[in-house]
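> Pasting the sequence and the predicted model now:
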Amino acid sequence: MSNRPEWLQPSRSIYSKQYGIIQVSAIIGDNLYFRKGIISQTIFNWEEEIKKGNLSQIQHTPTSKSLIYQEIATEIEGRNKLSYCDVIPEQAANLEQIPDSMHSAVNNVLKQLGINQLYSHQIEAWEAYNQGNHIILETPTSSGKSISFLLPVIHECFKGNSCIIFFNLKALAFDQEEKIREFVNLLPESIRPAILNINGDTPSQERKKLYTHKPSIICVTPDVWHHELNNYQFDNYNFVETLRKVSIIVIDELHFYSGIFGANFALLNRRTQLIIEQAGGNLSQLKYIYASATINNSQQIAQKISSRRENFTVISQSGARKAQTTFISLKPQNSVLYTTAQIAALLVSKDVVGICFCDSRETVKSLTQTIRKILVENGLPHLKNTISAFYANLKNNQRRKIIADIKSGDVKFIVSTSALEAGLDLGCIDAVLVCKYPGSILSFRQRAGRAGRKEEGLIVFIPSRQSILDSYYSNHPERLLTDPPEVINFNPNFENLLQAHILACCKESRPTINQIAKHFGQGGVAIANQLLEDKKLVYSFNNKLACARHLGYIHGDIKIRGSRSNNIDYINTSTGEEFEQSAVNSALREVYPDAIYIAQDFDGNPVWYRSLELKIKEGQAFLKPTSQTNLFTRPQGAIRFEEVKTTGEEKLIQLPRGVIKLTPKICNISESIFGYKLYNRESRWTCPNRDCRNHNQSLASKLENCSICNSQLTERDIIQLVEELPYKEALTTSYSTSCLEVEIDLQATNLFKSKVEQIRSIIKNQKYISREERELFEYKETDICIHSLAHQLMLALPLVEHGASSKDVDFILHEEPSQPNLVGYFFDTVEGGTGMCDTLFQYLEKAISKARFLVENCPCKHGCSNCTVIYRCPDDNTAISKQVGLSILQDLIQQQVQTF
């Protein structure tokens, strides 16, 4: 080996043109072996590679961001934390000539902006517009979706029409308005449309003055537009004329419109269409353009929002250039927060501009401080002020300053909540840290899409050891970029929501009953007739429906994003920060006064709190941090169900023996908590013999056998009731919501019993029976089966629908002595519904498949909070078995689901 260079030695870092910076593992003969994370690789004939210049000393590494990223990967590898490293090649732009059919003034503006050609997907959108189609743009972040919808919008304005562009966040509306204004201001003044930013910062009376008889581009959020439509009744000529001319409605960030937000937005669009019709507009010519991240059911959601069924063009192939991206995945970490802070500090020290997303303001602030502390410890105190926290509650001037500072280079790293996940223009970001799996493939790609918009990008996935999904994607990181995304879903036909929006439209535009039928369907007609009977609607002239005056300002009763009264913020009394949020009924069972509540910190470790006060009307619960304790509490309460009506066709699942029937319903639910029990859990070595005096007594483990009956000692959790504490006055909440009734016939019940008996027979032969296994003998077989299955399906729903949470839905077994079949109910956890029961019903097969995936991949033995246990369970997680649930899921996955 005399001809081997001194720099080419095992454990040394070298530069490879093909692989970047690598660390040599061994050199055997002509072969050089190295590792990238957990993958071993080989370079054949290393001498020849050196002669060709493909291998060299690290000092001779060409300077580029991509090689800095390789250096970072090598440093992470040196800390034994690297699991995977891959370089995703650059995707060249697919450009086409600007069509002759485009207005010459627009062509001139594009050239002034340095755009001499358009991406292929922008051309495709233009052609779809000219064909009169609705358009769904599903190209990646920073692919030029804004230009794609702006070109048709401006051409409609040239025709004398107006357009509405919906942005889901006010900050996004401001950002996009600036980009639109930059484009429009380059047009000749004589044909330049007005740009109206309709936002809640401008008083209502001043907003009325913004409208003009000129063609206009209205930039607005759904929240503000909901109230803005009330102006129609006041004969504001310019407002009415603007609405009459609306020919395109653009909906940006379509993937955010799920759950109650999506349902309200769909109904808001029906009201908008009705008003356009009332103003004399031509609804047959009204077109919709949607910009969205890739979701599994974009056309279905677009149809729900627009009430259109045909002529949709879905554009998902991007022609935009995508810079080369380095994708790094770490091994699962115990301390995600500290590891994330270390990597962020490393990026900043190498002049890499980055961003990291977190789930709460509390975590954002904690991570920001930790990064600054590490920079000081590393001798870089001058960089600590280049780290900035970003979250929704910042004032507008603060938000704008941070965004300006990162664009100018004064800020090098942003720690943000999801407030920056939407399409704000941050093209200067090089690197994205994704700490922990963010709950959905869609969210991961939205966050990762921030990396390297202009130059080479870096994505770093930092998984937590506490999560099944983190561990799974740590072992299969490439699937984060290839797995299909989740669906989004909502139910716009829930009666309470329909009623509120029908009242609003009758206040705004006084429609006829035929117009109600056209825009809200026969369900809307039935609701309108009931409102007439209840004197909430009255007939005015020409058989038009008007809202009764005594109802006042009914628009205030509709919370577009869901009512705050349906949510409780969990506030840490030591910091004053909100660290969690929950629906009222979940909060009733979790943070009732004096409850001991266990949350998780950023790294997934348990943190204990004591609930000091629950204010339901104010939407707040105050919890004081406390030390780890063996004490725990359980609420004492009751849930009452009252079925209101069946809302759809039932589904039948044919089992090997018997049938499960699922029926969508609306139910009134009343839930009360009238006290709690305080328990102590203590782990003891004890005698397992129930007939022995030493049974459950604390004995020394060194004895090995009981001194009385000679049984082998076992370690068991002994739970003892400390005290039972009633409240002077019960805490109660009542609401109407969507439910899914689950009915299991006698044959299926017998099948379930046989499954439990099979598992029981195996357990009986064991020498030691755990507490979890003993529960299989303490509860009815059918209760164990249905309860375990229900929990596993609820925990899988976030894998089915983007933005879903297992807190959005609950399940309860319903005892009915006269009913031969077993019955349970899934139910949405807020007034008006979250859409989760509808998602479970619509995507049942997918939910079953995802539930099996979760349970099979969870390393726990008997069930944990990742796969089977839900701590807020109304039945206190009794009659639960991971193994039984999995056995049923394996049966269900092979069965045909039939709709009747």
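Okay, I see it. From a predicted model like this one, the values you see are computed outputs, not experimental measurements.

> contacts, neighbours, all on C-alpha from now
Noted.

> Name the residues of the helix or strand hosting Lys373 that are buried.
For Lys373, the host element (DSSP states H and E) is helix 361-377. Applying a neighbour-count criterion of 16 or more other C-alpha atoms under 10 Å, one finds 361-375 buried in helix 361-377.

> elements contacting that helix?
helix 336-349, strand 387-390, strand 413-416, strand 578-583 (3 or more C-alpha pairs under 8 Å, 6 or more residues apart in numbering; DSSP states H and E).

> Would you tell me which of the ones you listed gets closest to Lys209?
Set against Lys209 and scored by C-alpha to C-alpha, the helices and strands packed on helix 361-377 come closest in strand 387-390, at 33.8 Å.

> and the helices and strands packed on helix 361-377, which is most packed in?
strand 413-416 (a mean of 26; mean count of other C-alpha atoms under 10 Å).

> how far is it from where the chain is centred?
19 Å (C-alpha atoms, centre = their mean, to the nearest Å).

> Check stretch 422-431 too.
20 Å.

> which residues touch that stretch?
141-142, 171-172, 175-176, 253, 352-355, 403, 406-407, 446, 450-460 (C-alpha atoms under 8 Å, 6 or more residues apart in numbering).

> start to end distance for it?
Stretch 422-431 has an end-to-end distance of 17 Å (C-alpha to C-alpha, to the nearest Å).

> Quick check: buried residues in it?
So stretch 422-431, judged by 16+ other C-alpha under 10 Å, has buried residues 422-426, 428-431.

> Okay, and which of those residues map to helices?
Secondary structure from DSSP state H places none of the buried residues of stretch 422-431 in helices.

> tell me the strands in the stretch 351-500 of the chain, going along the chain?
Listed in chain order, the strands of the stretch 351-500 of the chain (DSSP state E, counting those that start in this stretch) span 354-357, 387-390, 413-416, 431-435, 457-462.

> For His550, which of those strands is the nearest?
strand 387-390 (43.8 Å).

> contact partners of that closest one?
364-365, 368, 371-372, 399, 402, 411-417, 419-420.

> Go again with 6 Å.
With C-alpha atoms under 6 Å, 6 or more residues apart in numbering as the test, strand 387-390 has contacts from 413-416.

> Take these and write them to a markdown table, including distance to Pro606.
Converted to a markdown table, those look like this (distance: C-alpha to C-alpha, whole Å):
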| residue | distance to Pro606 |
| --- | --- |
| Phe413 | 29 |
| Ile414 | 27 |
| Val415 | 23 |
| Ser416 | 23 |
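
> A further structure is provided below for comparison with the first:
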Amino acid sequence: MKSPAQPQRPSPESGGPRRTRSQRSVPELEALLRSDPELAPRFSHWERVAARAERSRPLPESLDPRLRTLLEARGQARLYEHQARAIELALEGRDVLIATPTASGKTLCYVAPILQRLLETRGDARAIALFPTKALSQDQSAGLNTLIAALGEPWHSFTYDGDTPPSVRRTLRDDGHIVLTNPWMLHAGILPNHAKWSELFANLRTIVIDEVHTLSGVFGSSVANVLRRLLRIAEHYGSRPQFVLCSATLRDAAAHAKRLTGRDVAVVDEDGSPSGERVFGVYNPPMLDPVAGLRANALEEARRLATHLCGPSRQVIFFCQRRTSVEVLTRYLKESARELGLEPDEIRGYRGGYLPLHRREIEEGLRAGTVKVVVSTNALELGIDIGRLDVAVLVGYPGSQASFWQRAGRVGRRGQPSLTVLIARSDPIDQYLSTNPDYLFRAPRERLGLDPDNLVILSEQVKCASFELPFRDEELARKGFGGAPHLADILDYLAGQSNLLLRRGDTWHWMADAYPAQDVPLSSGGPDNVLVLDVETKKAIGEIDREGSLTTVHEGAIYQVQGETWKVERFDYENRRAYVRAVESDYFTEAEVDTTLKVLRLERHARRPRAGGGEDYGLYAGEVHVTTVATQYKKIRFYTRENVGADEIHLPPETYLTEAATLALDPALAQQVGLDKGSDAGGLRGVAELIQGLVPLFVRVDPGDVGVLAELRHPHFERPTLTIFDRIPDGVGLSERIFLVHRDVLRAALGLVERCPCRMG
């Protein structure tokens, strides 16, 4: 959906508001915020990171002379120290992990070795590069093809994803030298059809995995097993590829890489790239209701800050947590564009669900500097080249330190000074960070949770591997498939109980008609998307994941794209189609979801005894049955956030079995501290939300991996309970880790309540 052509806008030099705003440098913006009588008191913390000088060295001697000439011609006669070291290790054949901040030049660390192998083998070598998003793979493909063209070689490098035309897919299978794809396509598209990709696997020399810090939780554990399948197929065709991994700064980087790949890797984590001075501000919105602890809405405060931060000679990025927030803030900023000294088409939203051409247009506008303000979800958090941005505004803590630093790293590129503002929401974790900023700036990074040997995930992936190649006793004896435990038991179960495998002699053969990978998701959401169609033209205007569709494109919902509003007239749930009509709406919609849990089995129990007998609480871990249904939606007026109506949602419930950790409180204790007070036991629900918000500080979980439920009288325990459950069918061990660290979480919750400025904590 391309914006209509705009009349030529005045330059900043021509006077008026554009000139006034263009004159503020990043240091002047900081001074303005610090001195503003209204805004300055709301900044609870300022942090300054000094500029860092470049540390570089000459190109490695082991580089092919043709590559050296090419890099020198591009002004890269010297490399940052970490680049040179990583390339040297890769050319020695080592598995390497480069763990340095955003914009430190990690791309060259894998591009140079790939091109070197192609030059050495006269074009026979092959490479697979995995990226977490389509946009990132497209961005890297363009850069690779530029280098290949400069070398004058007839090599093919293309992306392989859902947007790839059939003709290009055939070319990649037959003659693709570098295949850039994502874990989902590798899992369900390439590996099950490996016979069609035999040339790729027989000559596979390099596997690149970018943004390794995003591979954690359920998704990361699944991807680790997809890599086991990849290496198994490569071995079948006679190749043993090396890994080149790239990541943001990690805690225990080597251990995480080994869990992911099954191999010991050499870690390069000393950043040699230059960095301009970086200034961080933590902004806590004003308190509106001291009794309830309610603060001003973070989106409204972002709009307020935009009047100081945005301008025609700066590029500013706003990060929001939800798609609805992206669209609402985009609308606000477009409608106040003149006040910002901008034109409406210089302000764009960006999120998952936009059509490919729409995304590419926005990315190009950012690189060219014609887009001055972009409002994004985490879709622009990763390493897509979007030019040099100056200011980042994070509307809420993104849930992990890695994401916080990735988003902050999008600004100040090429050694320029930068400003990052974190706007704290009323959420417990945001309020904790506003009073404990050392967690952001001085505490060690979180450990990433990764468990490729989780029995549920492993069993599903073994099914996929069995379809691709039969398992043999010899493979089990030498601890194949990454040395996965219980592999023989899983194979016997699939043969004896599930009747999916047939064992003959020393071999397990796949014998079912089903194609397993298509039914095995890599995460809770999976790639099962809903297409959003204009009811009049039948043209697609966007897409959304299946889980998100239940609360976003139900009938009556307002669907938003770039500040424009569309009303959902029909949602074909079975066929994954939502039909919308363009409308002028002065409200947006927010859906409510109801979740119930039924205890099936309890496996672990801990307790906190009370002096004099009894216990303050018991902690239980076990299996539960979860039922989730979207119940109703509210109509929220833009700007005022006034609730102007509500209606019911009529969609079938979703049910699954999973694992949970339940904190069962002594009823007398709950009454004593007032957790039974408020409508619908609001005090207890508040504690549940507080604990859920703090869990990511102690257990690295991905968004959507865990849920929380508070019940004043649980039907099983007959006590007030707080339950944290895996939102993944069958569970993957997150609740078990929460069980182990629950005392740390509770201590942090107590500390936050004690420091809370609202009257009742």
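Cool, the structure landed. Computed from a predicted structure; not experimentally measured.

> Narrow the contacts of stretch 422-431 of the first structure to just the buried residues.
If we count by 16+ other C-alpha under 10 Å, the contacts of stretch 422-431 of the first structure have these buried: 141-142, 171-172, 176, 253, 352-355, 403, 406-407, 446, 450-453, 455-460.

> Which residue lies nearest the spatial centre of the first structure?
Gly803 (2.3 Å; C-alpha atoms, centre = their mean).

> wait, is it part of a strand?
No - secondary structure assignment (DSSP: H, G, I helix; E, B strand; the rest coil) places Gly803 of the first structure in coil, not in a strand.

> which residue sits closest to the alignment partner in the second structure of Phe444 of the first structure, ignoring its sequence neighbours?
Aligned by TM-score structural alignment, Phe444 of the first structure pairs with Phe404 of the second structure. Leaving aside its chain neighbours, Phe404 of the second structure sits nearest to Pro398 (6.1 Å; criterion: C-alpha to C-alpha, 6 or more residues apart in numbering).

> Look up how far Pro312 of the second structure lies from the one you found.
27 Å.

> And the strands in the stretch 51-200 of the first structure, which stretches?
Taking DSSP E, counting those that start in this stretch to define them, one finds strands in the stretch 51-200 of the first structure at 55-57, 82-88, 95-97, 117-119, 134-137, 162-166, 194-198.

> State the span of the second structure onto which the fourth one is aligned.
Counting by TM-score structural alignment, strand 117-119 of the first structure pairs with residues 78-80 of the second structure.

> again with the third one
Equivalent residues of strand 95-97 of the first structure are located at 56-58 in the second structure, counting by TM-score structural alignment.

> contacts for stretch 616-628 of the first structure?
Contacts of stretch 616-628 of the first structure (C-alpha under 6 Å, 6+ apart): 565, 567-573, 608-615.

> Pull out the buried residues from that stretch.
616, 619-625.

> and if you look at stretch 634-653 of the first structure?
Within stretch 634-653 of the first structure, the residues that count as buried by 16+ other C-alpha under 10 Å are 634-637, 639, 646-647, 650-653.

> who's in contact with Glu343 of the second structure?
With C-alpha under 6 Å, 6+ apart, Glu343 of the second structure has these contacts: Ala337.

> any idea how far Cys320 of the second structure is from it?
In terms of C-alpha to C-alpha, Glu343 of the second structure sits 22 Å off from Cys320 of the second structure.

> now do Arg295 of the second structure
17 Å.

> same deal with Arg700 of the second structure?
Counting by C-alpha to C-alpha, the gap from Arg700 of the second structure to Cys320 of the second structure is 20 Å.

> now Glu381 of the second structure
Glu381 of the second structure is 11 Å from Cys320 of the second structure, by C-alpha to C-alpha.

> just how off-centre is stretch 140-153 of the first structure within its chain?
On the basis of C-alpha atoms, centre = their mean, stretch 140-153 of the first structure sits 24 Å off its chain's mean C-alpha point.

> And for stretch 473-488 of the first structure?
Worked out by C-alpha atoms, centre = their mean, stretch 473-488 of the first structure lies 14 Å from the chain centre.

> And for stretch 206-216 of the first structure?
Worked out by C-alpha atoms, centre = their mean, stretch 206-216 of the first structure lies 36 Å from the chain centre.

> Likewise for stretch 200-212 of the first structure?
33 Å.

> Contacts for it next, please.
Contacts of stretch 200-212 of the first structure (C-alpha under 6 Å, 6+ apart): 238-239.

> in that stretch, what counts as buried?
Neighbour counts over stretch 200-212 of the first structure (16+ other C-alpha under 10 Å) mark 200, 207-208, 211-212 as buried.

> Among the residues you listed, which one sits closest to Glu682 of the first structure?
When those are ranked by distance to Glu682 of the first structure (C-alpha to C-alpha), Gly200 comes first, at 55.2 Å.

> Tell me the counterpart of the closest one in the second structure.
With TM-score structural alignment as the criterion, Gly200 of the first structure matches Gly162.

> same question, Gly354 of the first structure
Aligned by TM-score structural alignment, Gly354 of the first structure pairs with Val316 of the second structure.

> Asn543 of the first structure: which of the contacts of strand 387-390 of the first structure is nearest?
Once C-alpha to C-alpha is applied, the member of the contacts of strand 387-390 of the first structure that ends up nearest Asn543 of the first structure is Ser416, at 53.1 Å.

> That closest one -> the second structure?
Under TM-score structural alignment, Ser416 of the first structure pairs with Ser376 in the second structure.

> From the chain's centroid, how far away is whatever helix or strand Arg601 of the second structure lives in?
Counting by DSSP H and E, the element that carries Arg601 of the second structure is strand 587-609. In this view, strand 587-609 of the second structure has its centroid 24 Å away from the chain centroid, taken as C-alpha atoms, centre = their mean.
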